[in-house]
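A.B. asks: Structure here, sequence nowhere to be found:
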């Protein structure tokens, strides 16, 4: 199943926050953390809500063409939007020890934890003892963590080459005609979503200000209306698996040349709708702005609710397959993921999503030298004070 953004995106993917944390390892006195940009926190929260709502539509959409059209529309931009934001806040990644530590603790470790937890959850709730645990086959939502790990490790390469976005698009197009890539680490998704991440690396603050102009917000209304009409028309004519970006053209029963064509077409459509989505994101502080820092929690934890309801057959209730039932499910999913982004939930699950793990890493030699220097200075100062020397 296709997940989401979201931006899922780790909760500390604020670049200013990133920089001040990393600099604290290089200087004796850490600088205060810069204020977060409300726009990006708002965008991450709204994207994760769309992710959860989209997942709740998955078991219901077969009975309603309108819901299928809305599903296609949401899936065409919600994950690209999150990946773009992920790329934007990965611009400062330089493979330094501090950032590598955060990559391991904030991405790799949660991947291992939840890639283990989801199959165990299915064994218990779905009574499926045959469900295997495999770190090489990302399950359900965890593919994004795997992809983010790979994308960030390659960030220095994309910052080095002359034309990163066309090169990333070329890689994604080649992936669509290469079924031999297989399913290990969900590399098809990693490669096919790569252009959105690289685009984020290339963006600057002025680009986001450009799409947030009033004229763009107004233009986004007919664009989304036309997009919904098109997806309604496309429901019986298009294989929704193209939007998941997890298979090659041959695996979808299409000729090989359809892969690069669809990759370019979907990239253009997704980019347009993502820009429209960003144009509607408020730039001021809202009641949900603080929740943008907890979107990784909402992303990783809401899957247990969706899958648990699916395993128990709750989505099979006839009332949920009517318009009011579909609205109720959508609202419930939005409320649930909102609660999962709150501070109390983050405190409870921080051990799994953002473990500190200082014990697992060597101390930086420069930091140790600074500590010794500070310690010697304190001792000298204390001796002078005892001797009455000012």
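C.D. replies: Nice, I can see it. This is a predicted model, so every value here is computed, not measured. Numbering: from 1, shown residues only.
A.B. asks: Please count neighbours and contacts with C-alpha atoms only from this point.
C.D. replies: Will do.
A.B. asks: can you give me the strands for the stretch 151-300 of the chain?
C.D. replies: Taking DSSP state E, counting those that start in this stretch as the test, none of the stretch 151-300 of the chain falls into strands.
A.B. asks: Looks like residue 341 contacts residue 297 (just checking).
C.D. replies: Yes. Between residue 341 and residue 297 a contact is recorded at 5.8 Å, counting by Cα atoms under 8 Å.
A.B. asks: higher neighbour count, these two?
C.D. replies: More neighbours surround residue 297 than the other of residue 341 and residue 297, with 29 against 26 (other Cα atoms under 10 Å).
A.B. asks: residues contacting the more buried one?
C.D. replies: Residues touching residue 297, when contacts are defined by Cα atoms under 8 Å, 6 or more residues apart in numbering, comprise 11, 340-341, 345-346, 349, 353.
A.B. asks: 6 Å instead?
C.D. replies: residue 341 (Cα atoms under 6 Å, 6 or more residues apart in numbering).
A.B. asks: Distance of it relative to residue 137?
C.D. replies: Between residue 297 and residue 137 the distance is 21 Å, computed by Cα to Cα, to the nearest Å.
A.B. asks: next one: residue 344
C.D. replies: Applying Cα to Cα, the value for residue 344 to residue 137 is 31 Å.
A.B. asks: can you check residue 191 too?
C.D. replies: Using Cα to Cα, which is the criterion applied here, residue 191 is 15 Å from residue 137.
A.B. asks: this is the comparison structure:
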């Protein structure tokens, strides 16, 4: 099976999950202009890109027993486990407020960063409808623009609806679209686009605050009318799409160190939050040399190292018992039925 995997897609998944870890780690830095610029730069495109690639990889999802069972085992079960683990970690390891205050919204209002598992479940359940016609793309944009008018905290529905256009675009993205992004000449264009987004970070507060980049807060909370909010969100969707295309043009086309990590992105995503929360509780920002670019470089390097470690196959395979316990048990039972002489299937599972 390793030969059947697309190394470009695995490389893309690895890069995007590394950017997620970096984006979360940047929060640990003391406040300063370097932190704000790097943080805003990443949040313009890394979540939209992650969602769009998830949509592309979800195109074949159908309401069949096999797909629905896989949805439960690979997303619902890990969500139930890790939502509880994150809440318990915050109470008993980090020492946050009383257990009742932290545990009361358990499983209904996802703890950071578990919202993405809920979103992916809901998006995939809607996929058989969303893939039927390309008109679902403008419909998803309309839903996103309108969703900013309400507060839907249950299951983080504000984000689910706000980021919906990127998922639907991923569903309808033709293979030739990805092939175009992989053309050699597109890398220079991608760098130019990212440079433009980097410039935009110097003007962010002139146009919108960082809170807009989460696609979470309502327009009323952000202090704008429906018309103003819809205009800003529409602009951010365009910037997010441009940034997504730009970063994908820079993805390596051949097998690399990243390719192996790309097969285990779910483990990286689910587990990195514990390390970052612990570092935050230990006051890691006090160990850094101020709030300048040196601290940014150290934090980014540490975040990349953490992501690569969690996605390193010898580590990631062992973590699968926590990340995907149901399928690990089923795989163990299948091997037991085949007997000791049967060859072991060592192919790396896809985290989608």
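C.D. replies: All right, it came through fine. It should be emphasised that the depicted structure is a prediction, and the values quoted were computed from it without experimental measurement.
A.B. asks: Can you pick out the residue with more neighbours from residue 344 and residue 137 of the first structure?
C.D. replies: Neighbour tally, residue 344 of the first structure and residue 137, criterion other Cα under 10 Å: the higher count belongs to residue 137, 17 against 11.
A.B. asks: What's the match for the more buried one in the second structure?
C.D. replies: When the structures are aligned by TM-score structural alignment, the residue of the second structure matched to residue 137 of the first structure is residue 109.
A.B. asks: do the same with residue 259 of the first structure
C.D. replies: Using TM-score structural alignment as the criterion, residue 259 of the first structure maps onto residue 229 of the second structure.
A.B. asks: Same question for residue 326 of the first structure.
C.D. replies: Under the alignment by TM-score structural alignment, residue 326 of the first structure pairs with residue 296 in the second structure.
A.B. asks: repeat for residue 75 of the first structure
C.D. replies: Superposed on the second structure with TM-score structural alignment, residue 75 of the first structure falls opposite residue 43.
A.B. asks: How about residue 212 of the first structure?
C.D. replies: The criterion is TM-score structural alignment: under it, residue 212 of the first structure has residue 182 as its aligned partner in the second structure.
A.B. asks: Please tell me how far that match sits from residue 295 of the second structure.
C.D. replies: Residue 182 of the second structure sits at a distance of 33 Å from residue 295 of the second structure (criterion: Cα to Cα).
A.B. asks: do you know how far the equivalent of residue 129 of the second structure over in the first structure is from residue 174 of the first structure?
C.D. replies: Correspondence of residue 129 of the second structure to the first structure, assessed by TM-score structural alignment: residue 157. Taking Cα to Cα as the measure, residue 157 of the first structure falls 19 Å from residue 174 of the first structure.
A.B. asks: Comparing the two, which residue is more hemmed in?
C.D. replies: Taking residue 157 of the first structure and residue 174 together and counting by other Cα under 10 Å, residue 174 has the greater number of neighbours (16 against 12).
A.B. asks: Residue in the second structure paired with that one?
C.D. replies: Residue correspondence to the second structure (TM-score structural alignment): residue 174 of the first structure is matched to residue 146.
A.B. asks: How many neighbouring residues does residue 13 of the second structure have?
C.D. replies: Applying other Cα under 10 Å, we find 28 residues neighbouring residue 13 of the second structure.
A.B. asks: so what's the residue nearest the centre of the second structure closest to, chain neighbours aside?
C.D. replies: Within the second structure, one residue has its C-alpha closest to the average C-alpha position: by Cα atoms, centre = their mean, that is residue 50, at 4.8 Å. With sequence-adjacent residues excluded and distances taken as Cα to Cα, 6 or more residues apart in numbering, residue 50 of the second structure is closest to residue 16, at 6.1 Å.
A.B. asks: Ok, residue 202 of the first structure next?
C.D. replies: Counting by Cα to Cα, 6+ apart, residue 202 of the first structure lies nearest to residue 88, which is 7.3 Å off, once chain neighbours are set aside.
A.B. asks: That neighbour -> the second structure?
C.D. replies: By TM-score structural alignment, residue 88 of the first structure lines up with residue 56 in the second structure.
A.B. asks: count of residues packed around that match?
C.D. replies: 21.
A.B. asks: in the stretch 251-390 of the first structure, which spans are helices?
C.D. replies: Assignment of helices within the stretch 251-390 of the first structure using DSSP state H, counting those that start in this stretch yields the ranges 258-280, 295-311, 323-340, 343-353, 365-386.
A.B. asks: what does the stretch 101-250 of the first structure give?
C.D. replies: Secondary structure of the stretch 101-250 of the first structure (DSSP H, counting those that start in this stretch): helices located at 109-125, 143-153, 155-160, 164-175, 187-192, 194-202, 205-211, 214-234, 241-244.
A.B. asks: Aligned counterpart of residue 384 of the first structure in the second structure, please.
C.D. replies: Residue correspondence to the second structure (TM-score structural alignment): residue 384 of the first structure is left unmatched.
A.B. asks: Okay, residue 384 of the first structure and residue 103 of the first structure: tell me how far apart.
C.D. replies: Using Cα to Cα, we find residue 384 of the first structure at a distance of 44 Å from residue 103 of the first structure.
A.B. asks: burial count for residue 329 of the second structure?
C.D. replies: When neighbours are counted by other Cα under 10 Å, residue 329 of the second structure registers 12.
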